[in-house]
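K.L.:
sequence and predicted structure, then a few things I'm wondering about:
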Amino acid sequence: MSQAGSNATSAPRLVIAGGGLAGLSLALALKQALGDSLGVVMCDPALQRDPHGDTRAFAIAAAARRMLEAIGIWHKVAPKAQPILDMVITDSRLQDPVRPTFLTFEGEVGEGEAFAHMVTAGDLTVALIAACETSGVDLRAEAVESFQTRAAHTDVKLAGGEILPAALLVAADGGRSRLREQAGIGWISWPYGQSGIVATILHERDHEGRAVEHFLPSGPFAILPLKSETLVDGTVKHRSSIVWSERTENVAGLLEADSADLLTELERRFGLQLGRIAFETPPYAYPLSFGVARSFVGDRLALLGDAAHVIHPIAGQGLNLGLHDAAALAEIVADAMRLGQDPGSGEVLEAYERARRTDITAMGLVTDGLNRLFSNDWLPVRLVRDLGLGVVDRMPALKRFFIREAAGLTTREPPRLLKGEKL
């Protein structure tokens, strides 16, 4: 593994604590942009695990896909990625015999470019790790235990006791970030009283690239298309990922139910439009909440991804926000170093804070508001929101705006990577 120097004549070092998709993307983008002029160390015990079995599915918006293309990994995952060709939104109660469609989205954000693709975390992680190794990122399968900021660097202590002097530490260690807490950065949060049940579902008929979002009183239920698989005997497996938002008090009973009973509950939400259904992966649940850091930076510290913000999955934008963080921080650090500036200086970190605060705040407010609006069975609210959905559905220009918003293409001054440009 490559070792970045720690004395005054060596290249500065950047340490990333957390080997998730946003952290790996940042590491790769920086090494490609700066080469040996910056040592990049990625620390996470999870790096010793085989990522191939990670079946979690994510919607990669068009802007994030352009970034993955710019850092040279999209071609590796594209054969397994499923483009979302259109989306249908309904609003109903669970017992309603018919779920009327109030809003549909379809079309492309560019010629031959879908507004989003579904990709598994395993496929993305495998491609990113391989590219990081090739580019010279120092991958360490151990955790960052603590850090201590000095005048011109920060001492990053690993779980094994090694201390790495670094110009900048990036905390990408999740919503319960220990490094954020150690830095004394406040966290504004509240629970939704909902949990997200996630699983991969097999179904008889082809989804034809359609995503479906059912707004139900207990929370949104999303059906997201995955790439079909052709088996050696010629059989085709049609698959989708579900994100089933449910009141937390109901979740334990659902997951502990007999498999046939759970499948019956799933069918009530999934519907019969794709034929018979079955679980391909066991369902699991996690609590849903909102959270945002009071600051995205500290002394020689930058927060990335869930360590900086956690939002409701109603719009599928959680990972995309993290990739936007990585694109912004990579560009700011790369540009600063090319001008001979300290990558961990206050000026660099303030630029990152400015670049991300508005976008994250806006997305947090939108997802929070949508969840509160649609997880509500009060008749006057239902009438108003359904009227609003109907109005949007009849205005092509407004629908195009929302498609570009979902694709991550409405940011006023997006980082170069999100435009598909190399650093």
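P.N.:
The structure has been received and is ready for your questions.

K.L.:
could you use CA atoms for every contact and neighbour count after this?
P.N.:
Noted.

K.L.:
tell me where the stretch 1-150 of the chain has helices.
P.N.:
For the stretch 1-150 of the chain, the helices defined by DSSP state H, counting those that start in this stretch occupy 21-34, 62-70, 74-77, 121-135.

K.L.:
pull out the buried residues from the third one.
P.N.:
What it means is helix 74-77. 74, 76-77 (16 or more other CA atoms under 10 Å).

K.L.:
which one of those is nearest Ala328?
P.N.:
Set against Ala328, the nearest of the buried residues of helix 74-77 by CA to CA is Trp74 (18.9 Å).

K.L.:
in addition, the following structure is provided for comparison:
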Amino acid sequence: MTDDTRDLVILGGGLVGMTLALTAARQGISSHVVDRADPADLLAEGFDGRASAISTASWNLFTNIGLADQLEQHASPIASIAVNDQMKPGAIDFTPQPGEGSLGRMFANQELRRALFSAASEEPLIAWHDKAEVTRRERGPHGVSATLHDGQVLTGSLMVAAEGRGSPTREEAGLVMAKWDYSHRAIIAGLTHEKPHNQVAWEIFYPAGPFALLPMLDLPDGSHRSSLVWTVDEKDAAGTLKLSDRAFLAEVQKRMGDVLGAVTSVGERSSYPLGFHHTAKITDDRLVLIGDAAHGIHPIAGQGLNLGLRDVGALVDVISGGMRLGLEPGDAQLLAKYENWRGLDSFMVALATDGLTRLFGIPGKAASAARRLGMSGVQRTPLLKNWFMDEARGVNGDIPELLQA
């Protein structure tokens, strides 16, 4: 059976893929969205304890596609970012001046999904195929198609791979990828704690990796809450995950000191391995890679999802502009423009993140002292501090119009 032909065939309906579908729809661009997951499972309580820092630029995107009102009530603003090395003297305090706004917003991934799924289900320009497996992908001179496990054939002008780090579409296309493993694992958990976080995000660096405390909304009973992202050596990960709640909290408390007072409880723990990957090209004939299918970075700076949302804004900008000139979404000229725009920018962000990861991972007192000296220098240099804050907001560089206020 053949379904209607649409402009885009988006393979992957996660946060980046579904944001692309909605953003495209707001510009009159139709799409098929295919995802193997069951939305009910993704929205079930306790499915995913992960949270995401949404930069100012990414928030502009959500505002421009009409999601801000629905999401705002679930946002915990990031008023300040405190960075230090092993809780020792010599740190950076990134705090905007009054009137400059926050450095971003924290959301539970579940709330982002809920808003995206709700909007997508009401958008006629999106044909959403959930619980679906792709059994065949074809790209030719006149269009693309994806055959589903039930025999349904979805056709369009451009195929978009948004399946994440293990993208089968990218692998099938044979796109060359640089990759390496950090031999580290990120442990994710929700914490409740004694003191309010005052909307401060903490990034505490240890030789094994960063230890981040990200401000979340208080619970309805007034309990203060933060999201923990703790990087550990891969060889220590299994043992850390198996610790009792009491022992786990003791280890957490040791690393965070008294910044949030006593930690009173920990939610369900999850983890994922950390690595770097970046494709040499993010386009092919009638194919575009976005999000983690194109680039995977260390969560040290919280820019992974924001990098994917920047892909979304740029791709829709390029396609909508081309369609106004009479070009189809899969036109080679448009794909070349997207490649030139996003290929270098995403690669530079990925390299900078990798460099930061390696710099703060150098062990020893001398390395720690050098890092703290450098951070003290940044703390005393307003121009540098402002540049770093603009990077955190995602407003440096060539910003797609959809990510502008």
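P.N.:
That came in fine, so what should we check first? Bear in mind the structure is a predicted one, so any value in this text is a computation, not a measurement.

K.L.:
structure 2: which residue goes with Leu365 of structure 1?
P.N.:
Alignment note (TM-score structural alignment): Leu365 of structure 1 maps to Leu351 of structure 2.

K.L.:
if we can go back for a sec, out of the helices of the stretch 1-150 of structure 1, which comes closest to Arg13 of structure 1?
P.N.:
Between the helices of the stretch 1-150 of structure 1, helix 21-34 lies closest to Arg13 of structure 1; by CA to CA that is 11.1 Å.

K.L.:
need the contact partners of that closest one.
P.N.:
Identification of contacts with helix 21-34 of structure 1 by CA atoms under 8 Å, 6 or more residues apart in numbering yields 16-17, 38-42, 68, 71, 121, 124-125, 128-129, 131-132, 135-137, 172, 304-305, 319, 322-323, 325-327, 329-330, 334, 422-423.

K.L.:
stretch 354-372 of structure 2 now?
P.N.:
84-85, 89-91, 205-209, 276, 297-298, 300.

K.L.:
what about 10 Å?
P.N.:
84-86, 88-92, 182, 205-210, 275-276, 297-301, 348-353, 373-378 (CA atoms under 10 Å, 6 or more residues apart in numbering).

K.L.:
cool, and stretch 386-397 of structure 2?
P.N.:
By CA under 10 Å, 6+ apart, stretch 386-397 of structure 2 touches 53-59, 80-81, 94-97, 101-105, 301-303, 306-307, 310, 345, 349, 378, 382-385, 403-404.

K.L.:
in it, which residues are buried?
P.N.:
By neighbour count with 16+ other CA under 10 Å, stretch 386-397 of structure 2 contains the buried residues 386, 389-395.

K.L.:
closest one of those to Thr192 of structure 2?
P.N.:
Distances from Thr192 of structure 2 to the buried residues of stretch 386-397 of structure 2, taken by CA to CA, are shortest for Ala392, at 25.5 Å.

K.L.:
need the contact list for the spatially most central residue of structure 2.
P.N.:
For structure 2, the residue nearest the mean C-alpha position is Leu305 (1.4 Å; CA atoms, centre = their mean). Neighbour list for Leu305 of structure 2: 15-16, 52-55, 58, 291-292, 296-297, 299, 311 [criterion: CA under 10 Å, 6+ apart].

K.L.:
can we see that at 8 Å?
P.N.:
16, 52, 54, 291.
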